[in-house]
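1. The sequence and its predicted three-dimensional model are supplied below.
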Amino acid sequence: MEHRTPITIWLDPVCPYSWQTAAWLRETVDDPDALRWELMSLALLNEGRDLPERARARMRDSGAAGRLFAALGTELDDAARWRALAAFSAWYHHDAPALDAAPVARLLTDLGLPTRYADALADASWDVAVRAEHARSQEAAGGSAGSPLVRIGEATFHGPVLTTVPEPEAAAALLAGLRSLAAVDAFTSVQRLRPDQ
């Protein structure tokens, strides 16, 4: 059965799990035109909090990546934005690079995009756009919520948080389950607890 209910995922590109959720949706939805991804910012979500150094470094990357994708979003269509997100995620989350202009420029070249976008990493003028996009994500969540957020129709969820992209049968079952939850107004949350948590 083909579903055309709009789905939106808000994510921070540096979140170590959100890109798996984005890849799962991209591979699983029946109608790619019904799926959009939008920017949110863990740096803004954690603004003013006292964080350990490792987390502060990730938040600095969050700020830079937010600027980059805000800049890319001004000119790229949805398909190109998805390609940029997939390439950035594979590079950032697998290669653990320094998020600065030179390697990002190389990544942009590989994508056939102008290297001038790499300048956005350090350009604070993009922060206004990032804040606006982040504010829309929090409005959709109805409060403060992290990455990823998935909206199906009028229902917005924090998650699902995925450690890997499920195999096709499991991926389809997960999406069907999420659609079912979205149809129940009384449902608010569920969390799977693991023995090592």
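-> Noted; the coordinates are in hand. Numbering: from 1, shown residues only.
2. all contacts plus neighbour counts: C-alpha atoms, from now on.
-> OK.
3. Which residues does stretch 6-17 contact?
-> 18-19, 22, 34-42, 58, 61-62, 65-66, 85, 88-89, 92-93, 137, 147-153, 161-163 (Cα atoms under 8 Å, 6 or more residues apart in numbering).
4. Alongside the first one, take a look at this:
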Amino acid sequence: MDQPNPAETVADIWVDPRCPWAWIAANWLREVEQVRPVVARFHVMSLSVLNEGREVPERYRAAMVEGWASVRVCIAAEEQHGPEALRRLYTAMANRIHHDKAGLGRDMILAALDDAGLPVHLADAGDSTDHDKALRASHAAGMEPVGVEVGTPVIHVPGVEGESIAFFGPVMSPSPRGEAAGRLWDAVIAAAGTDGFFELKRSRTRDPIFD
């Protein structure tokens, strides 16, 4: 994707391919790009990093271990082929994980690399710690500004006097389309532009809905 022009607003989103809520938010931002002068930039965070040292349900422990490979490969792709390659690869991985139920293993990664038009040797990064420093730096850049009591998705958008504001969310199911996506974007920007605004929340009553 070309660099945003001065008339466009940049929305930065931090994603882990295995997070369903980040995938829904990413689809929302792609829809926003169609109806507002917005460019979405994708960055890598890691649920495995986020949950290090935390007590998590037993059913999540295996995913914490398996989840390292996909984010390592995403970081390697970004470092070697740039941010647009990361966006393509993230999209391919998330499609296979959430729609095709392909799991988190090497077969999914190889197929996603092929979908994204990237060299399959990048899959080897999933078994290496060589990119962990960059992964942790990307994770920290996204998560630290929003605080320690949140998960994913995380977005950074322009706020008061153009200052970047970090939010956990929006969490939704399913992702809105067309002008409905644009209206939600307008609301996010309005909240970010309100000095001292921190939180608006209710209990989640739906599982992720992918469309």
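-> That came in fine, so what should we check first? Quantities reported herein were computed from a predicted structural model and do not represent experimental measurements.
5. After superposition, what's the TM-score, could you say?
-> Between these two chains, after superposing, the TM-score reads 0.88 (TM-score structural alignment, normalised by the length of the first structure); 195 aligned residues with a Cα RMSD of 2.2 Å.
6. Buried ones among the contacts of stretch 6-17 of the first structure?
-> When neighbours are counted using 16 or more other Cα atoms under 10 Å, the contacts of stretch 6-17 of the first structure contain these buried positions: 18-19, 22, 35-42, 58, 61-62, 65-66, 85, 88-89, 92, 137, 147-152, 161-162.
7. Report the mean deviation for the lengthiest helix in the second structure after fitting onto the first structure.
-> Across the second structure, the helix with the greatest residue count (assigned by DSSP state H) is helix 58-81. Compared with the first structure after fitting, helix 58-81 of the second structure has a mean deviation of 1.5 Å; criterion: mean Cα distance after the TM-score superposition for the first structure.
8. what's the matching range in the first structure for that helix?
-> Counting by TM-score structural alignment, helix 58-81 of the second structure pairs with residues 53-76 of the first structure.
9. now that stretch: how far from the chain's centre is it?
-> Taking Cα atoms, centre = their mean, to the nearest Å, one finds stretch 53-76 of the first structure lying 11 Å from the centre of the chain it belongs to.
10. cool, stretch 168-179 of the second structure as well?
-> 13 Å.
11. Distance check, Pro16 of the first structure against Leu181 of the first structure.
-> 25 Å (Cα to Cα, to the nearest Å).
12. actually Leu72 of the first structure, not the one I wrote
-> Going from Leu72 of the first structure to Leu181 of the first structure by Cα to Cα gives 33 Å.
13. ok, and what's touching the match of helix 58-81 of the second structure?
-> Defining contact as Cα under 8 Å, 6+ apart, one finds that stretch 53-76 of the first structure is touched by 12-14, 39-44, 46, 81, 99, 117-118, 120-124, 126-127, 129-130.
14. just the buried members of those residues?
-> 12-14, 39-44, 81, 99, 117-118, 120-121, 126-127, 129-130.
15. which residue numbers in the second structure go with stretch 131-141 of the first structure?
-> Using TM-score structural alignment, stretch 131-141 of the first structure pairs with 136-146 in the second structure.
16. Counting neighbours, which bits of the matching stretch end up buried?
-> Arg136, Ser138, His139, Ala140, Gly142, Met143, Val146.
17. want to throw those into TSV with distance to Asp195 of the second structure and secondary structure?
-> Formatted as TSV, these follow (distance: Cα to Cα, whole Å; DSSP: H, G, I helix; E, B strand; the rest coil):
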residue	distance to Asp195 of the second structure	secondary structure
Arg136	30	helix
Ser138	27	helix
His139	26	helix
Ala140	24	helix
Gly142	21	helix
Met143	20	helix
Val146	15	helix
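18. Export those to a markdown table and append columns for distance to Glu199 of the second structure.
-> Converted to a markdown table, those look like this (distance: Cα to Cα, whole Å):
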| residue | distance to Glu199 of the second structure |
| --- | --- |
| Arg136 | 26 |
| Ser138 | 24 |
| His139 | 22 |
| Ala140 | 21 |
| Gly142 | 18 |
| Met143 | 16 |
| Val146 | 11 |
